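> the amino acid sequence is not available; the structure is as follows:
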């Protein structure tokens, strides 16, 4: 199940800072954004996640127009992945999306988190998902 909305999308050639709590979700987000011409930077080290002021300072230092938060929550056997693009100066949410697994599996896989991340991004940007492919 997916849902999403946007006020303003990150434009091609914009720099964004990607921060998240699951390395494979961050990697999927970086690839997905690159495929749309956006220049993503990863926040070094995901554990522990840096503080909000540290993230905002890093975004400003690299000239990022958007901070992209990607977070996996819920039971790992039926996870939810949420993504949101936030303006680093105003903290306004520019776009957001969420994808949830609809059935439990005995063990989580990185591929499942990647798939949910891509579907959350598609929902946030108002794009139709591309089946099992993450583009």
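Looks like it arrived, so ask away. Note that this is a predicted model, so its numbers are computed, not measured.
> CA atoms for contacts and neighbours, from now on please.
OK.
> what segments of this protein are helices?
23-34, 52-62, 110-125 (DSSP state H).
> looking at those, which is buried most?
Burial of the helices of the chain is given as mean neighbour count (mean count of other Cα atoms under 10 Å); helix 110-125 ranks first at a mean of 24.
> right, and residue 40 touches residue 16 too?
Yes. Shown here, residue 40 and residue 16 form a contact pair, counting by Cα atoms under 8 Å, at 4.8 Å.
> more crowded one of these two?
Counting neighbours by other Cα atoms under 10 Å for residue 40 and for residue 16 shows that residue 16 has the greater number, 27 against 22.
> surely that one touches residue 69?
No. Applying Cα under 8 Å as the test, residue 16 and residue 69 come out as separate, 10.2 Å apart.
> structure two is appended below for comparative analysis:
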């Protein structure tokens, strides 16, 4: 288990776990496949278009952090980037996925199958990483 960041000197722990670089991101893990759906989609339901572009390893790490609820400052500290650098990469992903905010980004990533289902913290599937 990785250490919690942002803990006070008195030993208090935070309820939210910040991703640390030693956690590794999806680029370092083997691919996990989603189980096949039974019955398929209903007639008349809209198909979600596949993600046109793949994520970089850094983009995958940032998306995983956003999906787990980490703040910009927490992601910046964990990934050794500036806050502006994290915001820049999040902005790129917002435009790539054509969504207005972080919550919609995570929702779209789940609906496209970019994020793993049924595990915490969410991981980007290896198929979507360059």
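Looks like it arrived, so ask away. If you're wondering where the values come from, they're calculated on a predicted model, not measured in any experiment.
> could you get me the TM-score between them?
The TM-score (TM-score structural alignment, normalised by the length of structure 2) is 0.25; 65 aligned residues with a Cα RMSD of 5.3 Å.
> report all helices and strands that the helix ranked longest in structure 2 contacts.
Secondary structure of structure 2 per DSSP H: the longest helix is helix 83-97. Identification of packing neighbours for helix 83-97 of structure 2 by 3 or more Cα pairs under 8 Å, 6 or more residues apart in numbering; DSSP states H and E yields helix 57-67, helix 72-79, helix 102-111.
> which strands or helices does the longest one pack on?
When you say that, I think you mean helix 57-67 of structure 2. Secondary elements touching helix 57-67 of structure 2 (3+ Cα pairs under 8 Å, 6+ apart): helix 83-97, helix 102-111.
> tell me the angle of the first one relative to helix 102-111?
Orientation check (axes from the mean of the first three to the mean of the last three Cα atoms, to 10 degrees): helix 83-97 of structure 2 against helix 102-111 gives 50 degrees.
> buried stuff in helix 83-97 of structure 2?
Of the residues in helix 83-97 of structure 2, 86, 87, 90, 91, 93, 94, 97 count as buried by neighbour count, 16 or more other Cα atoms under 10 Å.
> distance to residue 76 of structure 2 added to the helices and strands packed on helix 57-67 of structure 2, as CSV?
Putting the helices and strands packed on helix 57-67 of structure 2 into CSV (distance: least, Cα to Cα, whole Å) gives the following:
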stretch, distance to residue 76 of structure 2
helix 83-97, 5
helix 102-111, 16
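> out of those, which is closest to residue 77 of structure 2?
Closest to residue 77 of structure 2 of the helices and strands packed on helix 57-67 of structure 2, according to Cα to Cα: helix 83-97, at 8.4 Å.
> can you pull out the strands in structure 1?
2-6, 15-20, 39-42, 66-73, 80-86, 93-100 (DSSP state E).
> so which of those strands is nearest residue 33 of structure 1?
Using Cα to Cα, the nearest of those to residue 33 of structure 1 is strand 39-42, at 6.8 Å.
> and that closest one, what's buried?
Of all the residues in strand 39-42 of structure 1, those buried under the rule 16+ other Cα under 10 Å are 39, 40, 41, 42.
> pick the one among these closest to residue 84 of structure 1.
Closest approach between the buried residues of strand 39-42 of structure 1 and residue 84 of structure 1, by Cα to Cα: residue 40, at 14.0 Å.
> these two touch, right, residue 72 of structure 2 and residue 85?
No. Counting by Cα under 8 Å, residue 72 of structure 2 does not reach residue 85; the two are 9.4 Å apart.
> ok, back up a step: any chance of CSV for the helices and strands packed on helix 83-97 of structure 2, columns mean neighbour count?
What follows is these, written out as CSV (neighbours: other Cα atoms under 10 Å):
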stretch, mean neighbour count
helix 57-67, 23
helix 72-79, 19
helix 102-111, 17
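> one step back: next, format the buried residues of helix 83-97 of structure 2 as a markdown table and append distance to residue 62 of structure 2.
Shown next, in a markdown table, are the buried residues of helix 83-97 of structure 2 (distance: Cα to Cα, whole Å):
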| residue | distance to residue 62 of structure 2 |
| --- | --- |
| 86 | 7 |
| 87 | 10 |
| 90 | 7 |
| 91 | 11 |
| 93 | 9 |
| 94 | 12 |
| 97 | 14 |
